[in-house]
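Visitor: using only what follows, build the 3D model:
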Amino acid sequence: MFSIERRNAKRRKVERERQANNAPHLVEYYHEAGDPYSHLMVQVLPEFCRRFDVELKIILVAPPPDWAAPEREKLESYARTDAARLAERAGLKFNDAGRQPSREQVEVANTMLSAALGAEAFFEQAEQIGAKLWANEDIETSAHESANHDAVLQDGAEQRDAKGHYLGATLLYGGEWYWGLDRLHYLEERLTELGAATGGNPSPIFVPPSILTGSAPASSGDRPEIHWYLSFRSPYTGIVADRIKALADAYGADLKLRFVLPMVMRGMEIRRSKGFYIMSDVVREAERLGIPFGDICDPVGKPVERGYAILHRAIELGKGYEFAKSFLSGVWSEGIDAGSDAGLKRITERAGLSWAEMKPLLGTEDWREVEERNQAEMLSYDVWGVPSFRVGDTAAWGQDRLWVTEDALKAAASSNDTSTGAV
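Guide: The predicted model follows:
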């Protein structure tokens, strides 16, 4: 269901239909007032429209529904922090004021945005409105602007839901979703391949940051620690294991594995649209990074619990990473059934552990206390999903945020060198 071949076949079908109907390259953009990622998007979409021969349809939406934002305050807090980091890296403007715009401010913003739909200067106005929202400045409406924007937002939410997404700052083209600045390059690449670029083969507006894979300059002081919050049921965790280990090795950091239960095993609702988008996104990220992925045996439930019972002991034996890597590769790229003894034995033994010693741990509960501590610690940093990473007090959520972790490692090394007088 989730493979490069299926995706490419669907793309070819969409393009044949577009050409047969002599239709334009239609891109839909879903904008949410009060969403920091949407504020970044309106700063780059004018350039995107200059670079590509597309018809861009702008659709306004309200914040995601409760099922998609189970920890809404943490989501909002982390999104502001993350957007500020992303803006600095991309050369865009966003300042985290430490709080969300008020409901009244967002209402006024939506009134003005609704009136601006269809205007050539929509993005300019949206950027100005967003800047005032985040600066906590008053937004004045004109007399001709209607306050009845509820129908516009409701219609936008219904369109987004019907087409398979739940967030703002999202783009839809030919049945595929692209969330935020981080995934814009995928759409640019696709349109370029279709001959829709107006200037040849343009470089991406925002290139995904890379991380060091060699060895960082030696630093004095204590060995840094990377805390890796992971779940065996997370496909994003599945494609980050090699990279977080390489980053830890490059900086001589101690990689601390902090396993937590998957969201669905913590009582959170994951609807089909969210699961479908995640899996589709992981496929293209794995393809870009050259990471095997796609032969899947979902470990939800008992397989995760069995895995954690062994992982808890493997960490004590100094084999935590080896077992985690073996498990993740097994269930996400090799189709190994971790719920079976044969499958888990294979996963265990190739990690350098004795199956005879590990098998008696299955069904034990010692790992649960550790998982609860890990989960509480993770939540205390305003992140509740995985994979997440922490260096000191700097926490970052997502396999595409390793550059934040690397920046924190660099800052820690610089601080150590300064305090010890190293040159």
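
Visitor: when you work out contacts or count neighbours from here on, use the C-alpha atoms and nothing else.
Guide: OK.

Visitor: for the helix or strand hosting Leu86, list every residue counted as buried.
Guide: Leu86 belongs to helix 72-90 when assigned by DSSP states H and E. The neighbour-count check on helix 72-90 (16 or more other C-alpha atoms under 10 Å) flags 74, 76-87, 90 as buried.

Visitor: next: stretch 171-178.
Guide: Across stretch 171-178, burial judged by 16+ other C-alpha under 10 Å covers 171-174, 176-178.

Visitor: just send the residues you listed back as CSV, with secondary structure and distance to Ser273 too.
Guide: Shown next, in CSV, are the buried residues of stretch 171-178 (DSSP: H, G, I helix; E, B strand; the rest coil; distance: C-alpha to C-alpha, whole Å):
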residue, secondary structure, distance to Ser273
Leu171, strand, 15
Leu172, strand, 14
Tyr173, strand, 16
Gly174, coil, 16
Glu176, strand, 12
Trp177, strand, 11
Tyr178, strand, 14
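
Visitor: one more, so I can put them side by side:
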Amino acid sequence: MTDPPALLRHLMRRMFDRVTKLDQRNKARAKAERARVKAAEPHRVEYFHQHDDPYSRLAEQVLGLLAERYDVQLVRHEIRASGGENQPELEKLDTWARRDAELIAPHYGLLRPSELAECEHTLASQEALDAGSKRLAELGHYSGAMFYCGGEWYWSVDRLFHLEQRLRDLGACLDPSSPFICPRPDIDVCGIDASMLTLDFYPSLNSPYTSIIYDKTIAMARECGIQLNHKPVLPMIMRGVPATREKGMYIMFDTAREGEHLGVGFGPVMTPIGEPTRQIYSLLPWAREQGRDTHLLSAALDLAFRKGIALHRKSGVKQAVEQAGLDWTEAKQHLGSEGWKDETARHQIEMSEELGLWGVPSYRLQGGVGEEDLCVWGQDRLWLIAAEIRRRGKSAGIVAQ
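Guide: Alright, predicted model coming up:
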């Protein structure tokens, strides 16, 4: 792919700043609330249901509770799958969604999609699907199982707690002492010895989501003693997967919100797409020989996604190297080498063809007598990996003292 020129990188930074800065978000929320009060309207939550989407079938199960616990006007729309550049490889996405929804449902106290009878659902009319899909597009989104409230989007049960917190902050919770409907499970491996297990970790330097979960992944692995295989892959956009402005802006906004929940900063952002990624990756084999490849990628992610440092400049690469505790003079001898390419390509084949995943960060947990591999995609699935590590560790009777 053609690398973006320096000017475009800076323009993208300004664009991302508008959706990642918390003060900008808070101003937008305050403006939306003033408009609602002035119009004497109720708190309004619009939900977009896609009948053949497993995440919609999870979200559908909590609609009643949302309406009961919060003083909101809940409006349901029926939609079709959008497809196109916002949802490339739709067949793969559907296969993964079905598997993922089955995995997370019990942790949220919900029935798995496969446990829900098809007869429970009444197919919407073509007119309803047209209207719902049009409304979704008008509001600037592309996915099913989405909640929309006051200018912000919340995806299925995974982001419902963000919506609940906002409604509570607005005083719309009918009983503030009631628990959240779908709180995010903790990333907890306390007291577990997972040295008999293996975790393959597939991160990417140009991934906003990777940037907020990378250090927590490394810290979790160290805490439980699991064998970690660090397997960076190229960013999706460098592999030819399209990314629209609409999708990119939502991802940036959502990452900032998720980072706030995790206690991890996000922004300002200077995209490391293209040459910055190639330069940092060229140093990873050398850094690994010194046991500091994870330190180097951590430093690069921090500089690109929290400090807005330009890694397309040698000064930025130097800063990443030194922040990782490596020697810049020695690093320059390896900068631009190509040994990383075959290795990264192997990681990509593993992730996409063996695991059936194509996004990052992705994980594969292996080990435990009679246990199948657990493969998951997304920074919001590290808690699931942790839960499975706890289960396998305890079932093996290996709990740290």
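
Visitor: if we can go back for a sec, from the buried residues of stretch 171-178 of the first structure, pick the one nearest Ala33 of the first structure.
Guide: The shortest approach to Ala33 of the first structure among these belongs to Leu171, at 15.4 Å (C-alpha to C-alpha).

Visitor: contacting residues around that closest one?
Guide: Neighbour list for Leu171 of the first structure: 27-30, 177-180 [criterion: C-alpha atoms under 8 Å, 6 or more residues apart in numbering].

Visitor: mind doing that once more with 10 Å?
Guide: Neighbouring residues of Leu171 of the first structure by C-alpha atoms under 10 Å, 6 or more residues apart in numbering: 27-31, 41, 56-58, 165, 177-181, 183-184, 187.

Visitor: how about Val14 of the first structure?
Guide: 8, 20, 173-175.

Visitor: now distance to Thr348 of the first structure too, for those residues, in CSV please.
Guide: Listed next are the contacts of Val14 of the first structure as CSV, based on distance: C-alpha to C-alpha, whole Å:
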residue, distance to Thr348 of the first structure
Asn8, 36
Ala20, 54
Tyr173, 43
Gly174, 43
Gly175, 40
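
Visitor: all strands of the second structure, in order?
Guide: Listed in chain order, the strands of the second structure (DSSP state E) span 43-50, 72-79, 146-149, 152-155, 198-202, 227-230, 362-366, 374-377.

Visitor: against the first structure, where does the last one fall?
Guide: Which is strand 374-377 of the second structure. Aligning strand 374-377 of the second structure against the first structure (TM-score structural alignment) gives residues 394-397.

Visitor: now the matching stretch on the second structure. Mean distance?
Guide: By mean C-alpha distance after the TM-score superposition for the first structure, the fitted stretch 394-397 of the first structure averages 0.9 Å away from its aligned residues in the second structure.

Visitor: ok, residues contacting that stretch?
Guide: So stretch 394-397 of the first structure is in contact with 78-79, 81-82, 226-229, 378, 381-390, 401-405, 407-409, going by C-alpha under 10 Å, 6+ apart.

Visitor: among these, name the buried ones.
Guide: Restricting those to buried positions leaves 78-79, 81-82, 226-229, 378, 381-390, 401-405, 408-409, with burial counted as 16+ other C-alpha under 10 Å.

Visitor: circling back: and of the contacts of Val14 of the first structure, the nearest to Trp332 of the first structure?
Guide: Asn8 (20.6 Å).
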